[in-house]
Structure formats: structure tokens, C-alpha cells
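A.B. asks: pasting the sequence and the predicted model now:
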Amino acid sequence: MSLTELPPLPYDYSALEPYIDAETMTIHHTKHHATYVNNVKGALEKFPELKDLGLVDLNKAVGTEKIPKEVATVIRNNGGGHYNHSFFWKVMGKPGDNNGPSADLKAAIDSSFGSLDEMKSKFNAAAAGRFGSGWAWLISKNGGGLEITSTANQDNPLQAIVEDKGIPILGLDVWEHAYYLKYRNLRPAYISAWWNVVNWEQVNANFEAAKKGAVPI
């Protein structure tokens, strides 16, 4: 994944209708995500040595001395935004295109939460309860279990600066720009509808990668 190029969506802007509208997807991708990429590019022009890190390692370096103080905030906000959105686009897809969690992921969910429904309930609560802007995550912990967490703004579980670290398996953007055109202030309605476009095939692949210690992008 390029640090300085906006990745294309893996589907048309209208592919997630009626749950996420085409106008929101167009603005979200071509304006918001593009801005994060452009801001990262500007920071890397000042500190080109950071290009060698790549997007995943750049995020892991947030909150450490690897990131110069002069661009620490820019990298945290925009490097985080670039990774989060690159991840987010892939865990969504056309409604009805896949079959849900794999047997292995379902077993891990059952072990950590009791059931898929209970996992969804806790995930929804984390997403709805995030004050202001941020994300909800299903992550794989170093010990092998799954955990639900949330982060503010464009932070993510890869970053050294966050409290609950792990490898992202699934993530949901709960910034207002992700849902306001269609759902207005009804964030819980957006969260509920979003499950209809979760790309479980990608989530399954993310889980398999995480079991090997690999970070999906």
C-alpha cells in the first residue's frame, strides 16, 4: 500500500446501496481519504526517511521516537487516517456477497464473546459510545484472543500511543462524514445497517493473517 497514493475502491461508489449511499462514499473516498494521503505526502517530503517504513510500520511508529516531533501530530492524524480508510474500504462489499464468518473465526468469536450476536452487540456499543469522532475495532490480541475496542479521531490499534493494541480484524468509521448525509444524527441506525455490507471474506482473511502475526491492509 503506497504511502503517497490514494488507493482505488474495490467496488463502485454505489455498490453499498441502500445501506451506504453513493454520494457519501464518493465524498468520503475522494475528499476525506485523499486529504489524509496528501497530508502524509507533505510530511514525507520534509522527512523522506519515513518513506522506508511503509504504511503499517509508520502507524506502529506513532507515539515513538521514530517519528520526528515536527510531524508527529500530522503523521498520527493523517497516517492513521490513511491506514484506517485503506482498511475500511476492504472490509465492506456488495450486500449479500458472502457467507459470514469462517468456522475458525466463528470459533474464535464464540470463545471470546460467547456468540456472534454478542460480539456484534458489544461492537455496536463501542461504536455508538465513542464520544465525538473515531472508530470501533475488532482486534486480535498478542495472546490470540479477540477483543473489541475503540479509538478517537484517526488513531488505531497499531499505534504505540493507544491503550488497547492489537491487529485489526474489522473496523467501523463513526466520524459523522461517514454517515451524516443518509442517517443524520442517528449513528446507531448507521451502525446497524453497516452489518449488511460487511465483507466477511475479507474479515476471515484478516483473521488468518493476524494468527500469523501479519497486519492486513
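C.D. replies: Arrived safely.
A.B. asks: every contact and neighbour count from this point should use C-alpha atoms.
C.D. replies: OK.
A.B. asks: residue 23: neighbour count?
C.D. replies: Burial of residue 23 is recorded as 12 neighbouring residues (other Cα atoms under 10 Å).
A.B. asks: in contact with it, which residues?
C.D. replies: residue 13 (Cα atoms under 8 Å, 6 or more residues apart in numbering).
A.B. asks: structure B:
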Amino acid sequence: MAYTLPPLPYAYEALEPYIDSQTMHLHHDKHHQTYVNNANATLDSLSPEIQALTPNALLQNLDKVPTEKVTAIRNNVGGHVNHTLFWELLKVGTELKGDLKTAIKNDFGSIETFKEKFAAAAATRFGSGWAWLVLQNGKLSVVSTANQDSPVMGEKYAGVSGTPILALDVWEHAYYLKYQNRRVDYISAFWNVVNWDKVAELYAQAKK
């Protein structure tokens, strides 16, 4: 079954002033749509067995993909999966609380230390990529990946592993219209639009 672009779960201007409406239009309607289109084009050339996998399952089973198609799958199915998650993780006005807040304090020492480590992972990712909060072996940690790689791909392909709980897109297309080259300002603004309710939901699911 062909992949489709999921609609944004909110209005394009819902994240103003932290992420502007024009960026959301371009990021979602153009960039994400391109990943969907390219993923579908690549999938058309693959076996029915591979086509039957969900996008996440496909990223977890890259060894089943013909060698000459792995890069296209990583870039485009990865881009589709990462962005689909990213849109769900954005919302203004939620609060970090409950079990997730306790776990972050336990695993990082404080909320401030967690935010510093996450911001550093995002700021120091050379070129394009992502910063992640992941759950692995019962513990939260911060990692980053290049391009459209995801922790679900595992160490062999992404260099890291774990179940994604929170993600920040640090490709320039995610912030350049508003923040230009000021990635650090974009990262700082991100904390105002984290959908902590969704992060807590993902955390609870990952613990099961």
C-alpha cells in the first residue's frame, strides 16, 4: 500500500511565534511530501514482502532491503517516519509532569541537565539531522542521527538505537526562514512547542 502524507494535527499557524506558518507549509506540504513520493517510487521496485511492512518495521529490517536500495529507503522512508512523528510532538501549552518528569530527573539528574544535553545534541549535529530522546534498556538517553536516520534503524545503520520519545528536526528547512543560521535560537524556541502529553504517551508505550 502506498504511503500518504498525514495531515497536520493542527493549523499551520498553531505554533506561532516559535515556528512560523510559512515554514510549516513548506516543511509539511513540500519537504515531507517529497519523502513520501520518493519512498513510494522506491517501494514500487521492491518485493511484495518488503512492501507489506509498515514504515517503522521496514526501518527496523533494512537488512531485508536490496543493498542498492538501502540508501533510498533510509533517506525517504526515514524522512516520512521521522516527520510523521515530529508533527505529533509539537503543540503549544502542554506541561512536563508525572512519570516522564520523574524519569528524566532520575536518568539525567535534573530537567535542566536533560535540556542542556538535548540542546547540545541538536546544536552540534554537523550538517542535517535530528536530536532524539530515546528509551533503551529501561533508561532515557539523548542521541543524534545524521540525515533522515532514526534510532529505530539500530546501531548498524544509524549509529545509535532506542525507542524515540522526543525528536527535533535540525535540517535547515525546519528553521531557516525564521531563524536563518541561528540554529541555537530555534532549539531554544523548541521547548515552547513540545507536546509533552504525546512524549509521555510514547514513554508509557515504550516501557511496556
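C.D. replies: Arrived safely. Quantities reported herein were computed from a predicted structural model and do not represent experimental measurements.
A.B. asks: what's the TM-score for these two chains?
C.D. replies: Once superposed, chain against chain, the TM-score is 0.96 (TM-score structural alignment, normalised by the length of the second structure); 205 aligned residues with a Cα RMSD of 1.1 Å.
A.B. asks: check contacts around residue 164 of the first structure.
C.D. replies: Contacts were defined as Cα under 8 Å, 6+ apart; by that measure residue 164 of the first structure touches 149, 157.
A.B. asks: same check on residue 42 of the second structure?
C.D. replies: With Cα under 8 Å, 6+ apart, residue 42 of the second structure has these contacts: 69, 72, 73.
A.B. asks: what about those residues, which are in strands?
C.D. replies: Restricting the contacts of residue 42 of the second structure to those inside strands, with DSSP state E as the criterion, leaves an empty set.
A.B. asks: pipe these into CSV and attach distance to residue 143 of the second structure and neighbour count per row.
C.D. replies: Rendered in CSV, the data for the contacts of residue 42 of the second structure read as follows (distance: Cα to Cα, whole Å; neighbours: other Cα atoms under 10 Å):
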residue, distance to residue 143 of the second structure, neighbour count
69, 26, 14
72, 23, 17
73, 21, 26
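A.B. asks: quick check: the gap between the residue of the first structure most remote from its centre and residue 74 of the first structure.
C.D. replies: Checked against the mean C-alpha position of the first structure, the extreme residue using Cα atoms, centre = their mean is residue 46, at a distance of 26.8 Å. Relative to residue 74 of the first structure, residue 46 of the first structure is positioned 12 Å away (criterion: Cα to Cα, to the nearest Å).
A.B. asks: equivalent analysis for residue 36 of the first structure, please.
C.D. replies: Counting by Cα to Cα, the gap between residue 36 of the first structure and residue 74 of the first structure amounts to 9 Å.
A.B. asks: in the first structure, what residues pair with the longest helix seen in the second structure?
C.D. replies: The helix of greatest length in the second structure, counted in residues with DSSP state H as the criterion, is given as helix 67-88. Helix 67-88 of the second structure corresponds to residues 69-90 of the first structure when matched by TM-score structural alignment.
A.B. asks: report the distance from the matching stretch to the chain centre.
C.D. replies: Per Cα atoms, centre = their mean, to the nearest Å, the displacement of stretch 69-90 of the first structure from the mean C-alpha position of its chain is 10 Å.
A.B. asks: please apply the same query to stretch 184-201 of the second structure.
C.D. replies: A distance of 12 Å separates the C-alpha centroid of stretch 184-201 of the second structure from that of its chain, computed with Cα atoms, centre = their mean.
A.B. asks: count the neighbours of residue 161 of the first structure for me.
C.D. replies: So residue 161 of the first structure, with other Cα under 10 Å, has 17 neighbours.
A.B. asks: any chance you could map the strands in the first structure?
C.D. replies: Shown for the first structure, the strands assigned by DSSP E span residues 134-140, 146-152, 167-173.
A.B. asks: what's the spacing between the second one and its chain's center?
C.D. replies: Its chain's C-alpha centre lies 11 Å from the corresponding centre of strand 146-152 of the first structure when counted by Cα atoms, centre = their mean.
A.B. asks: likewise the last one?
C.D. replies: In terms of Cα atoms, centre = their mean, the centre of strand 167-173 of the first structure is found 4 Å from the chain centre.
A.B. asks: for that strand, buried residues please.
C.D. replies: By neighbour count on 16 or more other Cα atoms under 10 Å, the buried set for strand 167-173 of the first structure is 167, 168, 169, 170, 171, 172, 173.
A.B. asks: would you confirm that the third one contacts residue 141?
C.D. replies: No - counting by Cα atoms under 8 Å, residue 169 of the first structure stays clear of residue 141, with 10.3 Å between them.
A.B. asks: burial count for the counterpart of residue 105 of the first structure in the second structure?
C.D. replies: If you follow residue 105 of the first structure across to the second structure using TM-score structural alignment, you land on residue 100. Other residues within reach of residue 100 of the second structure by the criterion other Cα under 10 Å amount to 19.
A.B. asks: identify the residues contacting residue 100 of the second structure.
C.D. replies: Neighbour list for residue 100 of the second structure: 200, 203 [criterion: Cα under 8 Å, 6+ apart].
A.B. asks: let's see 10 Å
C.D. replies: If you count contacts by Cα atoms under 10 Å, 6 or more residues apart in numbering, residue 100 of the second structure has them with 106, 140, 196, 197, 199, 200, 201, 202, 203, 204.
A.B. asks: what stretch of the second structure does stretch 170-180 of the first structure fall on?
C.D. replies: The aligned range for stretch 170-180 of the first structure in the second structure is 166-176, by TM-score structural alignment.
A.B. asks: all good on my end, thank you.
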